[in-house]
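A.B. asks: The sequence isn't on hand, but the structure is:
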């Protein structure tokens, strides 16, 4: 792992507290992200009949998946908005990654790699993937582990959930600058949870951040009106060759 000195820090006069981290989980994750309803706007307005049927099927399958050995949680998310924060480093390297516009996400938390492999072979999981694949224009599936954690993400009640799809030249650099900038979110948005996922080798993204706020008002105004979001967060991302692709969701 690179040391702190490998960070390229800009706007050093902005001094946010170091993010508060807790011990990571030993859980394994399956992250399934699909693009079903295409949109040219930052808002995901309404749902097509196709998407509604997919979400209904996913919800039914999630209940069966949660009965499988080792499965801790299976949550379904539907996108509501692409907020400010997409890094220009992504735009400059668009041929090397995939511009994330995932409007349906499934996150499955599992207690061990052995149970992950069992689930992947199960009929209920294969039926789930077959249905989504047949209805989506793009599907991204990865196994992942938890590499940093501010706190566990509560999936038991509704809220505003973030999946932020990072693309970086170097994963270690991505982790370092995420840690450096996460204190901004902790202070400015009162963020008290985040499960940072490290995907496997087949991922288009270096890391995927997942967290939750109670409402849009807890996050959107800060991204729009706080000048330090750009000067402290986004500018440091770019200086370290890291691009973010945030999308906000609600539980299905």
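C.D. replies: The structure has been received and is ready for your questions. Everything numeric in this text was worked out from a predicted model, so none of it was measured.

A.B. asks: contacts and neighbour counts: CA atoms only from here.
C.D. replies: Will do.

A.B. asks: Now do the helices in the stretch 151-252 of the chain.
C.D. replies: With DSSP state H, counting those that start in this stretch as the criterion, the stretch 151-252 of the chain has helices at 171-188, 220-225, 228, 235-239.

A.B. asks: Comparison target, given below:
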């Protein structure tokens, strides 16, 4: 199978990339009060208490010499996956709580993952629910560093595909659309360094509130260009939108 671009448009080129960061990434996600009907996670005291606990533990992880950042996220909406990603064989991400640990370099991943501080963080996540996911990887491509020092709408996209190489090319054109339509200047595409349910994990920060983001992805070109090319290239986009907490 080869990559094919459907409905090419001179307005949408391949994404303009920058040199990817050399950091390592540890991502923990959990479905605590995930939506069962509809797309909005439910609030609960248990989830609020867990988030407070994770924030405290993340600060301890961040104090490690080999860690650059450790951030905690709470989902605001779990959108419907793209058509290819709706197949039953794929694990649907319903993760309404997530943590991202960025190490100074990829070589530090193993040591950080084995540290008491990270293990305490991981144990808190896995104790809260059986529906969890852990991702360890590196940055394959980047539109620019994701600013996690201030609020915004954070898109974590769990990607599945028949062919990861084709998924990579598809990602480049899809994010070229976001650069054109939303002036997006940041995004990181992570490739797993160990077995994962997902071919890639990408994340980006938007200076938009949720209604404005919904308006953005409701543009006709979203379906004509992004959705069509995802399906044609057998790539599943399974997004979750989060607030930084």
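C.D. replies: That came through, no problem. Being a predicted model, the structure only gives us computed values, none of them experimental.

A.B. asks: rewinding a little: mind putting the helices of the stretch 151-252 of structure 1 into TSV with distance to residue 69 of structure 1 and mean neighbour count?
C.D. replies: Below are these laid out as TSV (distance: least, Cα to Cα, whole Å; neighbours: other Cα atoms under 10 Å):
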stretch	distance to residue 69 of structure 1	mean neighbour count
helix 171-188	32	19
helix 220-225	38	14
helix 228	45	16
helix 235-239	39	21
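
A.B. asks: I'd like the ones you listed as a markdown table, with distance to residue 109 of structure 1 appended.
C.D. replies: Formatted as a markdown table, the helices of the stretch 151-252 of structure 1 follow (distance: least, Cα to Cα, whole Å):
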| stretch | distance to residue 109 of structure 1 |
| --- | --- |
| helix 171-188 | 21 |
| helix 220-225 | 28 |
| helix 228 | 34 |
| helix 235-239 | 28 |
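
A.B. asks: and of those, who's closest to residue 50 of structure 1?
C.D. replies: Between residue 50 of structure 1 and these, the tightest spacing by Cα to Cα is seen for helix 220-225, at 29.0 Å.

A.B. asks: what residues does that closest one touch?
C.D. replies: 83, 84, 85, 188, 189, 229 (Cα atoms under 8 Å, 6 or more residues apart in numbering).

A.B. asks: Just the ones of those in strands?
C.D. replies: The strands, defined by DSSP state E, take in nothing from the contacts of helix 220-225 of structure 1.

A.B. asks: Select, out of the helices of the stretch 151-252 of structure 1, the one closest to residue 139 of structure 1.
C.D. replies: Per Cα to Cα, nearest to residue 139 of structure 1 of the helices of the stretch 151-252 of structure 1: helix 171-188, 22.3 Å.

A.B. asks: mean deviation of the closest one from structure 2?
C.D. replies: With the two structures superposed, helix 171-188 of structure 1 lies on average 0.8 Å from its match in structure 2, counting by mean Cα distance after the TM-score superposition for structure 1.

A.B. asks: so that helix aligns onto which residues of structure 2?
C.D. replies: Residues 164-181 of structure 2 are where helix 171-188 of structure 1 lands when matched by TM-score structural alignment.

A.B. asks: Thank you kindly, that will do.
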